[in-house]
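In: structural data only, the sequence is not supplied:
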């Protein structure tokens, strides 16, 4: 194989695929990217960790001889980063080595044969639909912070996607994530082609990788193809980036049962000042005392944290509250995570009592909805 590629193109492509590759690998070939050059001038670069695979194609300046080889992903990426701007990079294979040349710089890198490189077999992906990249990015941003990191509850280690009939607005696609302490749900109109789609759980690593890739194509559309066991995202059309991932084989709990419907106490306040107030009083919180107490009275909220080691802190905030006084405690970090998602002048907290889950949202029309379990204070 011999191909010459613009350094900027090579670097951009490697930056997309190399983050899939784990830094420590017991299987040497999984540390490598597969580089495949074809006679028509296309170069395909692929990386995998056996659960997730990213492929991107680029147009080379020249392909002198077609072929395929695998080489260390992180090493080639670091080399491409350090080469001068505007340079042409020549990749040539000979005697189990890849020679990388740019200007007067020359590297010889060890390689492994292409036939050893594992490829995820997608099989049939019967459900297919497109979604604006910006919508998919928002769906991920509004939910991924609530994904559980507890490996024992592996079925919570991703975003749950399912279609449903909405009582108000017809057929919808819902994305949900929970770690047992908080729940995030985002709803969009069901895309054409998603009817009859199986319920799927997209793993956390795939969610993070696709979100990074979306950043460069927010004004385009993403094609999603899926089956009960695999999902494929195609960004940038033909010749773009294709990310294929295995799905989590498990059953996501019926989260709708924890969304409160009869919380009769309504608190409205400015999410930015609420976030800042929680952040300030939580300064003295320790690992043992992460709870912030909220004392609700007519048109005000008093936030307080008491720490046996660091003393106590309190702050009063103006609020719209007209129900009877009550006190409730929340994990300060979880509360801040949710408040960061609210991009408006007011946030609504629908409360019942100190032991019941609280519903948090921008307003009743908001596609995003959050549920937070209280803490004892």
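Out: Ah, there it is. What you see is a predicted model; the values in this text were computed from it and never measured.
In: please count neighbours and contacts with C-alpha atoms only from this point.
Out: Fine.
In: these two touch, right, residue 210 and residue 244?
Out: No - contact criterion C-alpha atoms under 8 Å: residue 210 and residue 244 do not qualify, at 9.8 Å.
In: residues near the closest residue to residue 270 other than its chain neighbours, how many?
Out: Nearest residue to residue 270, sequence neighbours excluded (C-alpha to C-alpha, 6 or more residues apart in numbering): residue 346, at 4.6 Å. As a burial measure, residue 346 scores 19 neighbours (other C-alpha atoms under 10 Å).
In: want to compare, so here's the second one:
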């Protein structure tokens, strides 16, 4: 909208603000996947959210607590205008949406719409709209630059068949959250890459002691350029498996994965950098910061 005055022409960019729409079921899946990584640390209140992030590359839902990052791609209808937009959906609102639309029957034939406020507009905050005339206002804050922790130049990814990995992850899920998981690769024989779970407690780690009560190794058969070793907190790794299992609950339950792979990608230049976890060909992924072991 353009307003003409005697001395100037003022353009209101409110009408230029983009909007996206899509099936409500896909957004519910995204919020379920991202919910485990929502921070509960009140001092960094901007992380107590799921960020609906839109740029020319597409629309994604992102959450992070500073240790892990969950990312779920959405395929809405809408055309980005070359700018970047954020909508910070508050933790309580995420819980309300998931409670209200927790079944496919309640999601059927319903859509969501995100109306972003143009950064140069004075039209006020954007509004996330749902079917049933429910609306949610964004948190007035800025989400951190999450893309900088996503690995780009990575080692050859390590792969495990889902049916093999599930056996290992079942052991992992039974661990106390304060234990570590060690993943190591070696160049012996020209191939390597082993998934090895070792139960170690933080206290004994600090003292330099290792208390291994269970160890399982799976040979990935992936060639690696050099030796590496990385550790993850068992509780976070178990949450990753749970999130993917929920995302693929039908296949997971019915054991239809077949040749589906669990993939871990590590940074090429830093084995202690964040690792990216995926299951199958799904676009969703988790980035997990390592811990020293």
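Out: That came through, no problem. Keep in mind the model is a prediction, meaning the values are calculated, not measured.
In: ok so, going back, so the residue nearest to residue 270 of structure 1 touches residue 271, yeah?
Out: Yes - assessed by C-alpha under 8 Å, residue 346 of structure 1 is found in contact with residue 271 at 5.9 Å.
In: residue 211 of structure 1 maps to what in structure 2?
Out: Aligned counterpart of residue 211 of structure 1 in structure 2: residue 98 (TM-score structural alignment).
In: go on, residue 153 of structure 1?
Out: Residue 153 of structure 1 maps onto residue 44 in structure 2, by TM-score structural alignment.
In: how long is stretch 336-356 of structure 1 end to end?
Out: 19 Å (C-alpha to C-alpha, to the nearest Å).
In: list the buried residues for it?
Out: 336, 338-339, 341-342, 346-352, 354, 356 (16 or more other C-alpha atoms under 10 Å).
In: quick revisit: of residue 210 and residue 244 of structure 1, who's got more company?
Out: Ranked by neighbour count (other C-alpha under 10 Å), residue 210 of structure 1 and residue 244 place residue 244 first, with 25 against 22.
In: wait, a strand at the more buried one?
Out: Yes - assessed with DSSP: H, G, I helix; E, B strand; the rest coil, residue 244 of structure 1 lies in a strand.
In: related to what we said a few turns ago, which residue is the nearest non-sequential neighbour of the match of residue 211 of structure 1?
Out: residue 28 (6.5 Å).
In: ok, residue 168 of structure 2 next?
Out: Nearest residue to residue 168 of structure 2 in three dimensions, chain neighbours excluded: residue 216, at 6.9 Å (C-alpha to C-alpha, 6+ apart).
In: any chance you could map the strands in the stretch 1-150 of structure 1?
Out: For the stretch 1-150 of structure 1, applying DSSP state E, counting those that start in this stretch gives strands covering 2-6, 32-37, 42-48, 52-59, 62-65, 67-72, 88-94, 97-102, 105-112, 127-132.
In: which of those sits closest to residue 289 of structure 1?
Out: Counting by C-alpha to C-alpha, residue 289 of structure 1 lies closest to strand 52-59 out of these; the figure is 38.5 Å.
In: corresponding residues in structure 2 for the closest one?
Out: Counting by TM-score structural alignment, strand 52-59 of structure 1 has no counterpart in structure 2.
In: which strands and helices sit next to that strand?
Out: With contacts defined as 3 or more C-alpha pairs under 8 Å, 6 or more residues apart in numbering; DSSP states H and E, strand 52-59 of structure 1 has these neighbours: helix 7-17, strand 42-48, strand 241-246.
In: still on that earlier bit, which ones among the buried residues of stretch 336-356 of structure 1 are found in strands?
Out: 347, 348, 349, 350, 351 (DSSP state E).
In: mean deviation of the stretch of helix or strand residue 51 of structure 2 belongs to from structure 1?
Out: Following DSSP states H and E, one finds residue 51 of structure 2 within strand 49-55. Here the mean offset of strand 49-55 of structure 2 against structure 1 after fitting is 1.2 Å, by mean C-alpha distance after the TM-score superposition for structure 1.
In: need the residues that contact that strand.
Out: Here strand 49-55 of structure 2 makes contact (C-alpha atoms under 8 Å, 6 or more residues apart in numbering) with 31, 34-35, 38-39, 59-63, 80, 82-91, 94, 139, 143.
In: ok, back up a step: which SS state does the match of residue 211 of structure 1 fall under?
Out: helix.
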